[in-house]
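Enquirer: predicted model, plus sequence, below.
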Amino acid sequence: MFIKITQSGGRRYAQLVESFRNDAGQPRQRTVCTLGRLDVGGDVDKLIAGLQRAQGRAPAASSLQGLRFLASRQAGDVWALAQLWKQLELDELAGAWRRSKTEVDVLGCLRAMVWNRLSDAQSKLGVLRWLDTVALPVEFAFSQAPQHQHLLRAMDVIDEHADALGERLSMLLRPLVDQDLSVVFYDLTTVSVAGESELPGDVRVHGMGKSGKVERQFMLSLVQTADGLPIAHEVHPGNTAEARTLLPMIRALLARYPLKRVVLIADRGLLSLDNLKELGALQDALRTEGRDVEVQYILAVPAARYGEFADDLRTLAATQDSTKPWAAQLPWKQQRLVVAHDPEGAARRRQQREEQLAELIALGQQWSGTLDAQDAGERRRGRPLSDSGATARFYHAVKEANMAHVVKVDLQGKLFSFQIDEARKQYLQLLDGKLLLVTNTDAPADEVVQRYKSLADIERGFRVLKSDIAIGPVYHRLPRRIRAHALICFIALILHRVMRMRLRAAGREGSPTRWLEQLRAIHQQTVQSADGETATGLTEITPAQKALFADLSLPTPIPADLPAPVL
């Protein structure tokens, strides 16, 4: 007898075959039985193990038997962030505090805190836990694991040398900024904080947050290029008037970047007559200093000021087709006032207002009917409705709907009554879909509008800061730590935006956060065999992950790039 190997459907089988001679004396073969599949751990292996046990012998050990997995650490996303950090030469930031006498590895702590914001944003204590789960590249590994006080001390050093650090950061970003014509976007957001203690110079102040509620917060201003690259930021107390932050930021920007022309684009909160005068004065001062810099701006007009343009808007709108988008201009205080009309936005706002008015009118008529019925002696279930009560409740409903400027409730009369201000309603319909922009540029009106609409990109930058990078809520109480935390998040946003720029250039859509999650699946694994031998390597890098590294213009890691864990 002998073993014969056959194949069927891509699988290999073992058969027990017997040789014999037939009645004519001719040699023949016949299959006695099929032993089963030859896969590792399949039927044949089980049969062999059973026969060995029948002989009283231990089955032969598998090469994988007794293999232990000792450690697994995330590697792919941290590797990508480290290589991007290296390409941007951000280690040069250490020159800002080179004369500091601290013994803390400030640069290593800064790198860890920035990368953690993008990989798995946590508190400073959480950074230490995160470091235990990731494999830092050999050239960026800590010689000694940091502790919580090291991270805090590094933040103190960062704030102590914030000006020098900002100068170095601007030098590193200059190659990415268009020096000849720089369109920059400026906006502010609020960041919530925790704690009730009050300290000298505290930036945690109660103010009106973006949520519409008064809360303890600080304000963060951000300057971003037309390509979406953040180039400057500043921390302000939580009750700072937005308009007051504009000029200092522009002066600081022109001091750090050798721009030849800057077109500032900002939202409604930044427009004030004082700012316009100071921007003009800044332009004159720059010329006096011999700097050939042209300062231009496109600022949105607050809706509360639309009333002073009512007559001009009526005249202008009468010359335009309200069913199509249009952009035109008017003179205003020696400036250009650009007016844009969006018919779809106007239709949506008008429909929303009509629905709100219909609901309020129906409610008012219902209560009027109830009061009239009571006066006629009709009795209904529940407590009677009084005129004063109906007036108070209806006025509250009107205020909740933000319609008090259209629905006029008679608060002084003895009887419940209200009326619709038709003139005001028609005026609001005139403003529906309108955008007003003040500019000193000579660009066509359509181009001015398109540039302003690009401001939405900086708002996405704030969303990244608040969601992916998790800048708040902030639990630090010392002003210097809050400023350092904001700087760490700002540098993280730079890395995020550079990744986005590279991915978009490669034709990839989606947030860098999503693509970092794909790279996070690359792990450094450490295993130990039955005889005690250990080996460390990387999980197989898939073609999709290799393509992602290529689109980011980053090298792919190899096992030698990552230090073996200390077990």
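Expert: Thanks, I have it. Fair warning: this is a prediction, and the values are worked out from it, not measured in the lab. Numbering: from 1, shown residues only.

Enquirer: contacts, neighbours, all on C-alpha from now
Expert: OK.

Enquirer: before we move on, what SS does the closest residue to residue 297 other than its chain neighbours have?
Expert: Taking C-alpha to C-alpha, 6 or more residues apart in numbering, and ignoring the residues beside it in sequence, residue 297 has residue 264 as its nearest neighbour in space, at 4.4 Å. Three-state call for residue 264 (DSSP: H, G, I helix; E, B strand; the rest coil): strand.

Enquirer: putting a second one here so we can go through both:
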Amino acid sequence: MKTTKRENKSGTVRYLHLAHNEWDPAKGRAVPKVLFTFGREDQLDRDAVKRLVASLSKLLEPGDALVATAASDLEFVSSVPIGGTHVLDHLWRRLKIDQIVARVGQPKRGRPRDMTTTERVLFALVANRALAPSSKLAAADWITNDVHIDGLPEIGEQPCYRAMDWLHEVTDDLEKQVFDSVATLLNLEVDLLFFDTTSTYFELAEPDDPVARDDAGRPLHHSEAGGDTNHSGFRAYGKSKDSRDDLPQIVIGMAVTRDGIPVRCWCWPGNASDSTVIRQVKDEMRDWTLAKIVWVTDRGFSCAANRRYLRQGDHAYIIGEKLRSGSSEVTAALSRQGRYTEIAENMRVKEVRISDTDRFVICHNPEAAQRDKHMREQLVAHLQELIADTDTLSEFKRGEVRGKIAGKPGLNRYLRATPAGKLRLDQARIKTEENLDGKYLLRCSDPHLSAEDIALGYKQLLEVERGWRDMKQIIDLRPVYHRLEERIRAHVVLCWLALLLIRIIETRTDTTWPRTRRELQRLHVGTFTGPTGTFQQVTSLTKPQRDLLAKLGIPHPKQVLDLQPTPR
């Protein structure tokens, strides 16, 4: 840029030019050649200059364009995502979890705690599970270097562990108060509560040493343990739902509403059975003074003792029944004649009465029936191929074939052996299975629910399964980088809180969390420094980001977050 001056009646006037220096051989020096004149300096069209600079910047790489357009005395320091934590933090405060943490108070033992810092650390750990799941050591580094969290510029590993230890002490009170806050904010319907369990395994050579435990699976003090007290390690061998019976595990339970909002979670030793944990769950939810609840569970909780327990008080249940259990009630329900009623495009229901206390509803899905038929035909054809020439084999060889088939339950179901030891298709069993195609049986103790409500209510049990899927695939419940039982339990609570925030976001935006997370994490805050100090500025919002914030009712982040003038 070249500036020239000219005197007129009003004084000195400055003119701006775009010039290029060219070598003049005659003069022996560089001479500026004017390429374009911008006019008087006091009448400069600055908007036009900005458009020109922006147009020229498109010819450069983004980093080079930033350096070229930034002031020579302003330095770009760093940039980290802010969109995800901005949204999660506002929901965290809207649910008043920050106030709940402060109300729950100081730990029962140990030195007093700074509850403001504890609350910020807990939020940061929950945000880490939702945005970038990692170990607590990696989470501390992520909080310090890779994300912007309001009120927590940096943190070490030990404060994270101390916050988790405090969380374990106050879990019961915190869960109750968080539920009350969520129920008020979202106007939750808790007439139906869906409950299910899962397991998560640990890469250990040996399970934990057995310790005395109460009926809820919590460790007992030596003075509380009696002679008939149950002894078990927390990470213990059990029936794995991840097909890893060879590794120690823990059992985790979760209750969700019909909208998929998780209201509470539990942890038990790895050898706990589904048929016993449901009683503890009902007792602890009763302490929350809820109105009438209809418990919806799958087939693992259908024993008579559990049904009696769930029916106590003003509660009821909807439980799936095992079609192949062989019980007299199931056989009688399936043998009753009657017409199905269409309740949805792919759902028909038929209610049968065979008990004074329970109602049975048979549900039939025509599409699922076609899939079951196709799978059975494939299995039968494969089995027919395996036994086709076995009549010519010796008894020993036929025994080998039968042993091989016995290890495949899907095939062994349709196999029978004649008195002479010949292998044949079990046509009676095939006919029985045809009658079960696309069907499932429900048992309900509520006399007022319609058959349609019972069927649709049980279908919503998929919300719990979706919760477990997100826990393991999005929040990364496993691997668990902890050895102490208290911290393993606290880790599960952190995952539950993260899932709670995610479900609220999905409910309000009608968008999956992975898609929302990708869009929000594109919103960054950049740090700049110069002679006068340091400041942080947020990038401009895109239309998808503005739409997400509008649906959630969350204000836009401030454009300038922090100003730190250089000390004089």
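Expert: Alright, I've got the coordinates. These numbers come from a predicted model, not from an experiment.

Enquirer: counterpart of the residue nearest to residue 297 of structure 1 in structure 2?
Expert: Counting by TM-score structural alignment, residue 264 of structure 1 lines up with residue 295 in structure 2.

Enquirer: list the contacts for the residue nearest to residue 297 of structure 1?
Expert: 183-186, 295-299 (C-alpha atoms under 8 Å, 6 or more residues apart in numbering).

Enquirer: go with 10 Å
Expert: Residues near residue 264 of structure 1 by C-alpha atoms under 10 Å, 6 or more residues apart in numbering: 182-186, 223, 225, 246, 250, 295-299, 439, 451-452.

Enquirer: and it, how far from residue 169 of structure 1?
Expert: Using C-alpha to C-alpha, to the nearest Å, we find residue 264 of structure 1 at a distance of 21 Å from residue 169 of structure 1.

Enquirer: count of neighbours near residue 135 of structure 1?
Expert: For residue 135 of structure 1, the count of nearby residues is 25 (other C-alpha atoms under 10 Å).

Enquirer: confirm for me that it is in contact with residue 72.
Expert: Yes: look at residue 135 of structure 1 against residue 72 with C-alpha atoms under 10 Å: they come within range, at 9.0 Å.

Enquirer: any shared contact partners between these two?
Expert: When contacts are counted by C-alpha under 10 Å, 6+ apart, the set common to residue 135 of structure 1 and residue 72 consists of 523-525, 565.

Enquirer: let's have these in JSON lines, adding neighbour count and secondary structure.
Expert: Putting those into JSON lines (neighbours: other C-alpha atoms under 10 Å; DSSP: H, G, I helix; E, B strand; the rest coil) gives the following:
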{"residue": "523", "neighbour count": "21", "secondary structure": "strand"}
{"residue": "524", "neighbour count": "24", "secondary structure": "strand"}
{"residue": "525", "neighbour count": "21", "secondary structure": "strand"}
{"residue": "565", "neighbour count": "16", "secondary structure": "coil"}
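
Enquirer: for these, which one is nearest residue 480 of structure 1?
Expert: Ranked by distance to residue 480 of structure 1 (C-alpha to C-alpha), these are led by residue 565 at 34.9 Å.

Enquirer: the closest one reaches residue 526, doesn't it?
Expert: Yes: the pair residue 565 of structure 1 / residue 526 is scored as a contact, 7.9 Å apart, by C-alpha under 10 Å.
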